[in-house]
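S.K.: Quick one: sequence plus predicted model below, questions after.
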Amino acid sequence: MKKWRYASGQLGLTLVSESFGTYLAFFYLEKLGLSAAFYALARTVYAFWDAINDPLFGHLSDRTKTRLGRRRPWLLVGVPLFLLFYLLVFWVPDWARSPQVLPYYFAVGIVLYETMATVVWTNYGALFPEMFRGLSERAGAAALKRGTELFGFILGIAVAPLVYAQVGFLGMALLFAALAFLAFLYFVPGIQEDPKSESSLGLRESFRLVLANRAFWVVALVGLLFEFGRTVIQTGMAFYAKHSLGLPEAATTFLFAAVFLVALPSVFLWGRLAGALGGKRAWRLAHLFMGLAALLLFLPQSLIPAILVGALVGVGF
């Protein structure tokens, strides 16, 4: 039961975060006419704030001492605000749609959303080693969490175009926020904290140790490049379907479905290759395969060829 409660939190986080990250650009640039230059500027500020506030809120959470524990107060406040700001990003009233107001509404909205997203993600992640102590228990919890995460990916990325094509982006946000709220409602009562688990390092010392670790820079750089490529594909797919392929908005679902339907069984393929070639070589091969497959997206002119290329991308996804 504890594992299921924790995994339900992952579902709520993934559903909201992936629908936000994948379709934010399409909504503001395509539907509302926001300047692409201002969108890029605001997202750059967003990224820098994200880089700063992750360790900041992690440090503050570690130092929190209340009768409710350390993580629970942050989550009780953070989850409702996280969902509220998610809704506000997709609920743009008429007075905020003018060219003079929209850029500022967008910038303030995404910064507020990102702040609460960090609060919730940071405290949710910090609970994992406190709630699950043994290796076998952690393995089981991680597998279940990965399952709900994949379900969140499918709903928040692949199913979303079918939803907003029928009920609009605000309708999509209301539906996903409601589903996420139910998931969090199941997760929060199951929180179990270890009062003895407390970091002895200060914020400055933690930064010093991390930044002095060469392995951190290698992994961070590779992760950055991979996430950049993945984000470009995810964010650009709705534009690609509409402008390159001339398809209706709902057709984006079929492109993402091809990716995920192939990605799921491909996990077993890469698991076998990791056993035969070693984890590092298999990891590199997966990145290379996905990158080469993504280049083929330039070729299709209709839905079926694009679905086939999407399936190839899914092998390395």
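M.R.: Received the coordinates, thanks. Numbers count the residues shown, from 1 in each chain.
S.K.: rest of the way, CA atoms for contacts and neighbours
M.R.: Fine.
S.K.: Remind me which helix or strand residue 118 belongs to.
M.R.: helix 102-131 (DSSP states H and E).
S.K.: Who are the packing partners of that helix?
M.R.: Counting contacts by 3 or more CA pairs under 8 Å, 6 or more residues apart in numbering; DSSP states H and E, helix 102-131 is packed against helix 36-62, helix 71-90.
S.K.: adding another structure so you can compare the two:
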Amino acid sequence: MNKIPLYEKIGYAMGDAGANLVWRGALAYLAVFYTDTFGISAAAAAMLFLVVRLSDGVTDIIMGMIADRTTTRFGKFRPWILWSAPFLGLFMVLCFTTPDFNDTNKLIYAYITYIGLTLAYTVSNVPYSALMGVMSPDDTERTKLSSFRFAGAFAGGLLVMGFLPELVAYFGDGDNAKGYQLTMYLFAALLIVLMVITFVSTKERVIPHKTTSGNLKSELKDLTKNLPFIILPLLATTLFFYYREIYSGLFFAFIMTMMT
């Protein structure tokens, strides 16, 4: 009774395949795109990634709170996968689009589109990760489901890493800006199809126990009081891995010591 059908496991895996079209594409190629094609400096790109990664740690928590309180006829988590798919595809294309702006406006555009992409990814991926826990109460089935998920993630990442440069060259025909944009149109369309498959093919069978005592507003208020304890370790870790020098290392060690 608790066994998850094979088609449903494959359908769930398609969600992580789609997510990795964004994750692997953004992480592996966006920095190179920003500096070599889009036209912003490496320092500006590094600061952009730093700011966005810090905010991402907070938005993940907030999205988890929102998803836990979602109640629809389709379940708690599946609707977010469907609702976020077009926005994820849209910002994926926008991030790899090069507008005819001056340097300042280009940087503003990069911030807006990259923050939009990470927010859309958070809205999609946090509920997607939680979905596995409500598809079956059986630990063995969830372990098998996790294996399918990682296989899907590997397939999505392999598709991007293996074909993106060739697709950029093919579609761009010497114009990398055009090549990146058209390639992302293709990946965005595939992403939306994969997310729809996940939504349609999966089912939420387990009703989570309600463990929250406060409403969303009160929990968000409590979160703001604890933001320094969330942001400081994220900031220290990010600075250390971005810069890898003595000062960032000392700051990282200091913050980690204070948190223990």
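M.R.: Yes, it's here. Treat the numbers as computed from the prediction; the structure is a model and nothing was measured.
S.K.: Which residue of structure 1 lies farthest from its centroid?
M.R.: Farthest-out residue of structure 1 from its mean C-alpha position, per CA atoms, centre = their mean: residue 67, at 31.3 Å.
S.K.: now it, what's its secondary structure?
M.R.: Secondary structure, DSSP: H, G, I helix; E, B strand; the rest coil: residue 67 of structure 1 is coil.
S.K.: Pull up the gap between it and residue 73 of structure 1, please.
M.R.: Distance of residue 67 of structure 1 to residue 73 of structure 1, computed by CA to CA, to the nearest Å: 9 Å.
S.K.: residue in structure 2 matching the residue farthest from the centre of structure 1?
M.R.: Residue 67 of structure 1 maps onto residue 73 of structure 2 when the alignment is built from TM-score structural alignment.
S.K.: repeat for residue 138 of structure 1
M.R.: Checking TM-score structural alignment: residue 138 of structure 1 goes with residue 142.
S.K.: ok, now which ones touch that match?
M.R.: Taking CA atoms under 8 Å, 6 or more residues apart in numbering, we find residue 142 of structure 2 in contact with 132-133, 135-136.
S.K.: Among the helices and strands packed on helix 102-131 of structure 1, single out whichever gets nearest to residue 292 of structure 1.
M.R.: Across those, residue 292 of structure 1 has its closest neighbour in helix 36-62 (26.1 Å, CA to CA).
S.K.: Buried residues, that closest one. List them.
M.R.: 39, 42-43, 46, 50, 53-55, 57-59, 61-62 (16 or more other CA atoms under 10 Å).
S.K.: what helices or strands is it leaning on?
M.R.: Applying 3+ CA pairs under 8 Å, 6+ apart, we find helix 36-62 of structure 1 packed against helix 102-131, helix 203-211.
S.K.: buried stuff in the longest one?
M.R.: By neighbour count on 16+ other CA under 10 Å, the buried set for helix 102-131 of structure 1 is 102-103, 105-107, 109-124, 126-128, 131.
S.K.: repeat for stretch 164-173 of structure 1
M.R.: By neighbour count with 16+ other CA under 10 Å, stretch 164-173 of structure 1 contains the buried residues 164, 169-173.
S.K.: Tell me which of the helices and strands packed on helix 102-131 of structure 1 approaches residue 201 of structure 1 most closely.
M.R.: Minimum separation from residue 201 of structure 1 across these (CA to CA) falls at helix 36-62, 9.3 Å.
S.K.: Against structure 2, what's the mean shift for that closest one, could you check?
M.R.: Its aligned residues in structure 2 lie a mean 1.0 Å from helix 36-62 of structure 1 after superposition (mean CA distance after the TM-score superposition for structure 1).
S.K.: what range in structure 1 does stretch 103-112 of structure 2 sit on?
M.R.: Going by TM-score structural alignment, stretch 103-112 of structure 2 sits over residues 99-108 in structure 1.
S.K.: which one of the contacts of residue 142 of structure 2 is nearest residue 23 of structure 2?
M.R.: Looking at those and their distance to residue 23 of structure 2, the nearest is residue 132, at 19.3 Å (CA to CA).
S.K.: any idea what sits nearest that closest one, other than its immediate chain neighbours?
M.R.: Ranked by CA to CA, 6 or more residues apart in numbering and with sequence neighbours excluded, the top spatial neighbour of residue 132 of structure 2 is residue 142, at 6.6 Å.
S.K.: Confirm that the one you found sits in a helix.
M.R.: Yes - secondary structure assignment places residue 142 of structure 2 in a helix (three-state DSSP).
S.K.: now it: how far from residue 207 of structure 2?
M.R.: 15 Å.
S.K.: counterpart of residue 159 of structure 1 in structure 2?
M.R.: If you follow residue 159 of structure 1 across to structure 2 using TM-score structural alignment, you land on residue 163.
S.K.: Quick check: which element contains that match?
M.R.: Residue 163 of structure 2 is part of helix 139-172 when elements are defined by DSSP H and E.
S.K.: State the next helix or strand along the chain beyond that helix.
M.R.: helix 176-201.
S.K.: Quick one: list the elements packing against whichever strand or helix holds residue 267 of structure 1.
M.R.: Assessed by DSSP H and E, residue 267 of structure 1 sits inside helix 252-277. If contacts are counted by 3+ CA pairs under 8 Å, 6+ apart, helix 252-277 of structure 1 sits against helix 160-187, helix 214-239, helix 279-295, helix 303-316.
S.K.: ok, 10 Å please
M.R.: Applying 3 or more CA pairs under 10 Å, 6 or more residues apart in numbering; DSSP states H and E, we find helix 252-277 of structure 1 packed against helix 135-153, helix 160-187, helix 214-239, helix 279-295, helix 303-316.
S.K.: All good on my end, thank you.
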